[in-house]
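[1] What would the 3D arrangement of this be:
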Amino acid sequence: MSTDEVGLATDHEAELDRLRTKKEQILYALDHMPRGSSVEDVRRWLSKKGQQVPARSYAAPIVNDWRARNGITDTSGHIPLTPELIAKLEEAEAAALADTFAPAEPDPGPGHSPATTEPAGAKGFYLVALLSIGVSVDTSWRFFEQRLGITDTWERVALFSVMEAALVACGWAMRGGVRRDGRPGPARLVAWALTAFAAFAALSLSGPVAGTARVLLGPVLGLVMLHLALGIEIRATRHKTTTWARVGRELRERCLSLLGLGDDHRDALARTRDRAALRAAKLAIASRWTPFRTSRLRKALHASHVAHDTAQRDRMLRELGVLQHAKKLAETNQPSPW
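    Modelled structure (predicted):
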């Protein structure tokens, strides 16, 4: 602390000692402290000056009254909004709006499309596709010589690999179609047509056994590997909504419902116990001539877990009541719906 500060503190202490009441000391502190000081600031300031610290309940009304007379509002510890601070906030808001409505970066164009990720193991798929096309190339080489009668070597070199090149082109076109609109397009049909022709050539050349091996290890395997390497899914990724797709889904749901496997949020144990409870209710009202009725009833009761599950026991009793009084259903009087 400098000499001037020591002298100023001594002057404050001397002046405070001359004041007679606590109220006068509080007002003196407010006059000599920074504007906006709180009640706790006043109490700490008086404590540093060696004065008896007034109670908060006593000092608060005096401080609030002094604030009101001097036009100072209580900010509860927050920074007061001065004109300078308001101007800075307006500048920051204007800068934020300028950044928000700034023009977007220009489109890099079709030649600079964003990079797309290849499927995992793409290089391995390419290698297998290349090897499988080698099998197809061997089949085409022999087919052109033995079946088409093209014996000139250079002529065969120029013509025999046309199918393999077409397969690669179809795979590339399918990749572009899937990435563009999610559909492989007509290239997939052409690729499978070429595969069918390769199957004909292999079977014609080597017979059913060796020809089948040439087909599976040649164009079929190559096409599948191209699908995987180029990131093409054999099945369309979109949800099919054709008529046959709806018929298939409906038949599937009905079959699952007949088997008791419909999606009703029950697990396998709950389904087993529910079936056992229904079976127990049916056996309870069955005739005495039902084969092994008693043993089957005991087994069903045990499987339904009705001895330990109150809800399951109530379910079984409700099933039994419905079955016992099924004949009275037609006798129930119902009000007319019209």
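[2] use CA for all of it now, contacts and neighbours both
    OK.
[3] From the centre of this structure, point out the most distant residue.
    R18 (75.1 Å; CA atoms, centre = their mean).
[4] Next, count neighbours for the residue nearest to A284 when sequence neighbours are not counted.
    Leaving aside its sequence neighbours, A284 sits nearest to L297 (CA to CA, 6 or more residues apart in numbering; 7.0 Å). Here the number of neighbours of L297 (other CA atoms under 10 Å) works out to 20.
[5] Distance-wise, check L297 relative to A281.
    With the distance defined as CA to CA, to the nearest Å, L297 ends up 8 Å from A281.
[6] E93 now?
    74 Å.
[7] can you point me to the longest helix in this structure?
    In the chain, assigned by DSSP state H, the helix with the most residues is helix 186-215.
[8] State the next helix or strand along the chain beyond it.
    helix 221-229 (DSSP states H and E).
[9] Name the residues that touch that following helix?
    Here helix 221-229 makes contact (CA atoms under 8 Å, 6 or more residues apart in numbering) with 118-119, 121-126, 128-133, 167-168, 171, 175, 191, 232-234.
[10] Quick one: buried ones out of the residues you listed?
    122, 125-126, 128-133, 167-168, 171, 175, 191, 232-233 (16 or more other CA atoms under 10 Å).
[11] Tell me which entries of these lie within helices.
    Short answer: the buried ones among the contacts of helix 221-229 in helices (DSSP H) are 122, 125-126, 128-133, 167-168, 171, 175, 191.
[12] Could I get those in TSV, plus columns for distance to H32?
    Formatted as TSV, these follow (distance: CA to CA, whole Å):
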residue	distance to H32
A122	79
F125	84
Y126	85
V128	89
A129	89
L130	91
L131	93
S132	94
I133	95
L167	92
V168	90
G171	86
R175	81
A191	93
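[13] Next, the second sequence, to be compared with the first:
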Amino acid sequence: MPTHPFITWAVDHPWPTASITAAAVAILGGTLWGIARMVRSWTWPPLPVLVAGAGALVCTAYSGDTSWRFAGERLGMVDSTERALMFGAGELALLACAVMARANKAATATKAAAGSAGVPGILVWVITSVQVIPCYATSGIVGGTVRAVIGPVLAGLLWHLAMGLEIRVARPGALSTGLPAIIGRELRERLLSYLGLATRDRTAEQITRDRATARAVRLAAVLELRPGGWLSGYRRRRLAAAVARSGAGTNGEQRHRLLQLLAARRTSGQLATVPLASPWAGTPVPEMPYPRTPLGVAGAQLRTMDPLAVVHLVRAAHPEGTPAEVAALCTEYGVTVSETQVRVALRAGNSVAPVLDRHVPDPPEVVPAGAQLLPVRCRTAPRHPALAVAASQDRTRPVVTVEYVPDDEEPEPDDVPDPPDTEVAGPDPLIAQARAEYGAGTPGVRALKARYGIGQARAQRIRDAVGDRN
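    Modelled structure (predicted):
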């Protein structure tokens, strides 16, 4: 028995043969591994879509057998090659339209809508209808019906499910935007509305009561228009039965609804004469629907500032308030600060009593333009005691000035400033008292501050007034 030359060479050269075999096995294994990874990386449709697609392929093949027979018996395609090339044109077109419809549906799908199959979706049903004709022409009424149902009809239906089920599974709440689906939803909603079932979250008993209430309103309106007649007794009995079924006698809410509906029906003629304001003569719509309040304006300005500056401004406006009240006021303006932050800013410690501000020094001569000075008095002496401005550049935010007081220096009791809100319009009443006490002499500012417990500015005004008069 002759031996193949390749086998002879492999026997004569074992090592090269082993190397070639190992390389071939490695290449084959790598190819299979790559194919497996590629298949695993595919995004497979859900299982229902795969099953529907498999069923559609089988039914399409069943329809293809009918087309094969029809091409030879009715279309005169005797040549097998010609018949093989032409008999499956309808099935191939059906498959192509199904795939295109699926692509259109996926491309137009959103979160709220399932998308539309478009023209390819309509062509699927048109081709299915045409494929029914060969079934009856080949097998008659009975056999044609079996071939039509199992072949093109089921193929079109399963292709429809295969192209639409994945979108519906991925988005359960999505609605189809196709024309048949829109017509079906509209007809369903209209039917439910006609039957009185459109309102959701109602029990069967409540639906019965609402229908009886509407029937009672209609019968009462008819009896009001035609109180006599041979049908009046029958209508009254029906009215009584409707009122009893509505439960208006024991249910206050149902009775109120019945009376409101009856009143609206009886007075419906007044709609023609109800006075209404002309929409053309109304006031123009304002640019801002709600005017800004002073609190909102002040809060908007305060929110652009530092919380420390806001605390001092609010404290200056409410000098008698406790740190907790100052924190609450700042929060009302939209600047969230805690009571502890207020105590730290005002150096109030843990006392619950209102903290009076210390001596407010005069602002320095060099102050950035547009800055507002907020004085803070500190107890720890720095290396160079002096008035310090927080910023040397131009800024629109408030500038905090700090006066450092040595620890061994105690503030005098007359250094308490006047509250900003104590100044009243008109002459100061202390001017007359100072004239009566000091007579022709001109008192000093320090003496006035110590005598009346007032601040520097007010004492200076009283001294000027008394000196000018003298």
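[14] Now do the same for the residue nearest to A284 of the first structure: its match in the second structure.
    Using TM-score structural alignment, the partner of L297 of the first structure in the second structure is L239.
[15] measure S63 of the second structure to A148 of the second structure for me?
    S63 of the second structure is 8 Å from A148 of the second structure, by CA to CA.
[16] Mind listing the shared neighbours of these two?
    Common neighbours of S63 of the second structure and A148 (CA under 8 Å, 6+ apart) are Q131.
[17] between E93 and A281 of the first structure, who's got more neighbours?
    For the pair E93 of the first structure and A281, the greater number of neighbours falls to A281 (24 against 12), based on other CA under 10 Å.
[18] Now that one. Nearest residue, chain neighbours left out?
    L320 (4.8 Å).
[19] Report the contact partners of V63 of the first structure.
    So V63 of the first structure contacts I26, L27, L30, S38, V39 (CA under 8 Å, 6+ apart).
[20] mind giving me JSON lines with the residues you listed and columns for distance to T195 of the first structure?
    Shown next, in JSON lines, are these (distance: CA to CA, whole Å):
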{"residue": "I26", "distance to T195 of the first structure": "100"}
{"residue": "L27", "distance to T195 of the first structure": "100"}
{"residue": "L30", "distance to T195 of the first structure": "96"}
{"residue": "S38", "distance to T195 of the first structure": "88"}
{"residue": "V39", "distance to T195 of the first structure": "91"}
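[21] Just flag the most distant two among the residues you listed.
    Pairwise distances across the contacts of V63 of the first structure peak at 12.5 Å for L27 and S38 (criterion: CA to CA).
[22] circling back: pull out the buried residues from the contacts of V63 of the first structure.
    By 16+ other CA under 10 Å, the contacts of V63 of the first structure give I26, L27, L30, S38, V39 as buried.
[23] For V220 of the first structure, state which of these is nearest.
    Closest to V220 of the first structure, out of all of these and judged by CA to CA, is S38, at 84.9 Å.
[24] What does that closest one correspond to in the second structure?
    So, by TM-score structural alignment, S38 of the first structure is left unmatched.
[25] Mind telling me what element the residue nearest to A281 of the first structure is part of?
    L320 of the first structure belongs to helix 310-324, assigned by DSSP H and E.
[26] Check which helices and strands that helix sits against.
    On a contact count with 3 or more CA pairs under 8 Å, 6 or more residues apart in numbering; DSSP states H and E, helix 310-324 of the first structure meets helix 268-284.
[27] Following superposition onto the second structure, what is the mean distance for the helix it packs on?
    Compared with the second structure after fitting, helix 268-284 of the first structure deviates on average by 3.5 Å (mean CA distance after the TM-score superposition for the first structure).
[28] Check which helices and strands that helix sits against.
    helix 293-304, helix 310-324.
[29] Go through the first one and flag the buried ones.
    It stands for helix 293-304 of the first structure. R293, R296, L297, A300, L301, H302, A303, S304.
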